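K.L.:
coords below, sequence missing:
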C-alpha cells in the first residue's frame, strides 16, 4: 500500500478543486462579475393599485431601485427576503396564499430584480359579531357608525377596515364622554382551508360622563358673561364638539390673546367632569393707522381706536376716522353683547360725514341704534336712525333735511373657498335686502319707503376658470323727492357699481348738469376670470346700469379687462374699463381690495 505524503495530498486536493466542474463555474462567475457602476432596477407584475403600493412600501429592495448596486450576495439576500415581505404586504388585503416568483439577472450594467405575483383568492368575511356595551349601546352616534362600517359578511377581509372601525369607536367614545371605554374582545380568526374569516369585536363604553362646572381663569370679565358663550349646561352629556365651539367663540370675541379649554378628567366624580378654561387677556386698547388709495375715494388715511372691553360685562367701544379726497368720515360705536354674545349684539353709533365731490356737497350727522342677530349663515339687523343732512347740488344754496328712519336688513352668505387659498371663493353667493322708510308726521322732512336688493354669485367651472355675476336693484315711493337728502337717493357708477364711469356720476342731472340721484336703481355685472399663476388671475367683464327718476331708462354699459392678485388679506383688483355710452368712449382705471362676496 502506498501512502501519499502531506505534500502530495495538498497537490491532489488542489487539482480536484481547480479542475472540477464547480471550480470552473466559480472561475466563470468571477469573470462575469458586474461592472463597478452597476445599478438596480426592480419590477413588479401581477398587482396594481393599493396592492402594488403596499408591496412597494414593504419591499426593502425598493430603496435600491435606480441606485448603485451593492455586492451580489447582498442583492441576492434582499431579493429572497422580498418574497416574504410581499406576503406580509398582501395579507392586510385578505390575500394569504399568493404565488410569488422572483429572479435576479445582470443585463448589461443593470441588475434586473423581477417579482411575478399571483395574489390568489382572497379571504372573505364570514361570521361578524360586533357589539356595543355600556351606556353607548343606545347612543344614536354609535348606531350610525355600526351601520356604515365595511365589515360585512361576504366582503373581502380588509384589515384596514377592521383597524379603522376600532379607531372610530375609540375616537367616538372620547368625543362623547365615554372616558372608561375599552375593548373587551377583539379578534380576527382566519381559516385558510376555506378562505374565511370571523370577526369578534366587543366595545364596552361604560358610563357616559356629563359636563360638570365650568371655571374661567384668569380674566377681568364677569363669569356670568363668559358663561353665555357656552352652548351647554352643567349636567348635559359630554361632547368634545361643544368645547371646540366654546374655544372658537371666545377667540372670535377678541377679548383674549390665548385660550385653552379642556376637561379635567383627573377630578371627575359622580359621573361628571369639570371644564377648565384658561385665558390670557388681549391688550385692552387697540390703535389702527393706515394709508391707501381707491379710485372712488382717491388717496385716503385711516386712524382708529378700539377698546376691546369697556367693563366686566364685555361692552366694547369702536371708533375710526377716515380722511380722503372725496369725503371725510368719523364714527364712534358702543357695542353691547346680546344674550348669545357670539351671534347677537346691540350697538349705538354716532357718525359725521363731510363730502364734496363733483359739485355735490353734503354734511351728514347720524345717530343709530341697531339690533343684530346671526342665524347660521343669515344675518338680520333692525335699525332706528335719526339723521340731519346739509346738502347742495352745484350753485344751489345749502339746505337741511331731518329724518327718523326705521329699517330692517337681512343677508345670506354661502360660500366655499379654494382648498389652498381661503381668500379665493370657489363657489358661493350673497343676497342682501334692505327696507327703510320715514313719515313726515314723525320727525321727518317728507314721507318715503325705499327698498334695495343686491346679489352676487361666484361659480368655478374648472380649477382655473370662474364666473362672477353681480346685480342690484332699488326703488322708492316718496312724497317730495326734492326734500330727500343725497344719502337716501340712488346713484350709480364707480368701482363697485358700473366700472368705466366715475363714482356716483350716473343718474338724473339738474339744469347745471350736476348728478342729483334718482328714485330707482338698476346695475349688473358679468365677469370671467382665469388663473395664470398661483396667486394671479386675469379677467374680462361687462358692467351695466343707471339710476333714474322714471321708466323707461337708458342703461349705460362698459367693457373692461383686469388683473387680480390674491394677496394674504384678500383679492386686489386692477381694472381698466371703457364707458361705451359716453362721448369719446373714455377709459377709466379702478383699483379695489376686498372679498369676492
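P.N.:
It's in. These numbers come from a predicted model, not from an experiment.
K.L.:
Please make it C-alpha for all contacts and neighbour counts, starting now.
P.N.:
Will do.
K.L.:
If we go by neighbour counts, what in stretch 50-59 is buried?
P.N.:
Of the residues in stretch 50-59, 51, 52, 54, 55, 56, 58, 59 count as buried by neighbour count, 16 or more other Cα atoms under 10 Å.
K.L.:
could you list every residue that touches the nearest residue to the second one once chain neighbours are set aside?
P.N.:
Put plainly, it is residue 52. Using Cα to Cα, 6 or more residues apart in numbering and skipping residues adjacent in sequence, the residue nearest residue 52 is residue 44, 8.0 Å away. With contact set as Cα atoms under 8 Å, 6 or more residues apart in numbering, residue 44 has these partners: 52, 114, 115, 116, 117.
K.L.:
Need the three-state assignment for the fourth one.
P.N.:
To tie it back to what came earlier, the one meant is residue 116. Following DSSP: H, G, I helix; E, B strand; the rest coil, we place residue 116 in the strand state.
K.L.:
okay, now the one to match up with it:
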C-alpha cells in the first residue's frame, strides 16, 4: 500500500465517487477483479475533468504493478493541472493505492480550496472593427465575465470568438497584439487583457460564376454577393443555399480567393455543376 497525506483544513466536502470498472475473463475459482478509481470531495464538473486528465483511468487489472505505481505517483500533478483549468489553484490531496482482488484501487480525496475569480476584463479593439457592432457585442459580453469563476476553457473560447468573427466579417488581416491572463494566487483574483487589431474590413472584388448552362440573368436572383459590398460569410452561405435549393444544380461551390486578396478586396468564385436531366422513354 502506498499512502500519503497533506494537511487539510475543515472545509465542507462534496462526496461524488467515481467507479471505473473493467470486466475481465478470469481463470476458474479466481475472483474477478475490477479497477477502482475514486475521486471524492469535489463537484461533478471538476471531478469529470480530473478523471479525464488521468492516464491511470484507462489501465486494466492486468497492467504491471510498476506501471500502476508510476501513473499513481504522477496523478497529483495532473489533478492539480485539471483543477487549475477550472479556477482551483489551492488543491490539497489525500491519496491511497492498494492491490486487492487481483486488481488495483486508487483513491483520491480532494480539498479544492476557494476558486479564483476574474477581477477585470480589459479588451481593446483596433482597426475597422472598432465601429463594428458585432465586435462591440463580443466586447460587452466579455466584460460580464468579471467576478465570475476563472475557467481557462472560457478564456480560450473568448479569444477564438474574436478570430472566428473576424473571418466571418472579412477582417482577414486581424491579429492579437496582446493576450494576457494574470492570476494572483494570494488574492485569488485573475486579470484578462486582450488587444485585437482587426485591420481593414475587406470588400467583395469580382464575383466569377463558372457554368455554361443557364442565362447569367437567371442566376442573379440567387446570388446575394455583390461587388463592392463588405464581405460577410452569412451572405456567402445564403448564396450557396439559394443556388442549392434552386433545383438547377447537382453541386454548388462558393469560394473566397484568399491567395490573391489585396488592396482590401477579395474575389469570389462560384462553381456550378448542372443537375442531370432525367430522360423519359
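P.N.:
Yep, it's here. In this text the structure is predicted, and so the values were computed from the model without any measurement.
K.L.:
what TM-score comes out when they're superposed?
P.N.:
Once superposed, chain against chain, the TM-score is 0.84 (TM-score structural alignment, normalised by the length of structure 2); 252 aligned residues with a Cα RMSD of 2.0 Å.
K.L.:
And the furthest pair within the buried residues of stretch 50-59 of structure 1?
P.N.:
51 and 59 (12.3 Å; Cα to Cα).
K.L.:
counterpart of residue 98 of structure 2 in structure 1?
P.N.:
Using TM-score structural alignment, the partner of residue 98 of structure 2 in structure 1 is residue 105.
K.L.:
cool, residue 108 of structure 2 as well?
P.N.:
With TM-score structural alignment as the criterion, residue 108 of structure 2 matches residue 115.
K.L.:
Next up, the contacts around the closest residue to that match other than its chain neighbours.
P.N.:
Spatially, and ignoring its direct neighbours in sequence, residue 115 of structure 1 is nearest to residue 102 (4.4 Å; Cα to Cα, 6+ apart). Residues in contact with residue 102 of structure 1, defined by Cα under 8 Å, 6+ apart, are 79, 80, 83, 113, 114, 115, 116.
K.L.:
List the members of these that persist in structure 2.
P.N.:
Retained in structure 2 (both residues aligned by TM-score structural alignment, their matches' Cα atoms under 8 Å) from these: 113, 114, 115, 116.
K.L.:
Report the separation between the residue lying closest to the second one once chain neighbours are set aside and residue 107 of structure 1.
P.N.:
Meaning residue 114 of structure 1. Leaving aside its chain neighbours, residue 114 of structure 1 sits nearest to residue 43 (4.9 Å; criterion: Cα to Cα, 6+ apart). Residue 43 of structure 1 is 14 Å from residue 107 of structure 1, where distance means Cα to Cα, to the nearest Å.
K.L.:
can you give me the helices in the stretch 301-450 of structure 1?
P.N.:
Assigned by DSSP state H, counting those that start in this stretch, the helices in the stretch 301-450 of structure 1 number zero.
K.L.:
ignore the last one, structure 2
P.N.:
44-53, 65-85, 133-143, 152-169, 216-219, 233-245 (DSSP state H).
K.L.:
Read off where stretch 247-262 of structure 2 ends up in structure 1.
P.N.:
Against structure 1, stretch 247-262 of structure 2 falls on residues 254-269 (TM-score structural alignment).
K.L.:
Counting neighbours, which bits of the matching stretch end up buried?
P.N.:
For stretch 254-269 of structure 1, by 16+ other Cα under 10 Å, it's 255, 256, 259, 260, 261, 262, 263, 268.
K.L.:
and which of those is nearest residue 350 of structure 1?
P.N.:
Among the buried residues of stretch 254-269 of structure 1, and counting by Cα to Cα, the member closest to residue 350 of structure 1 is residue 255, at 23.5 Å.
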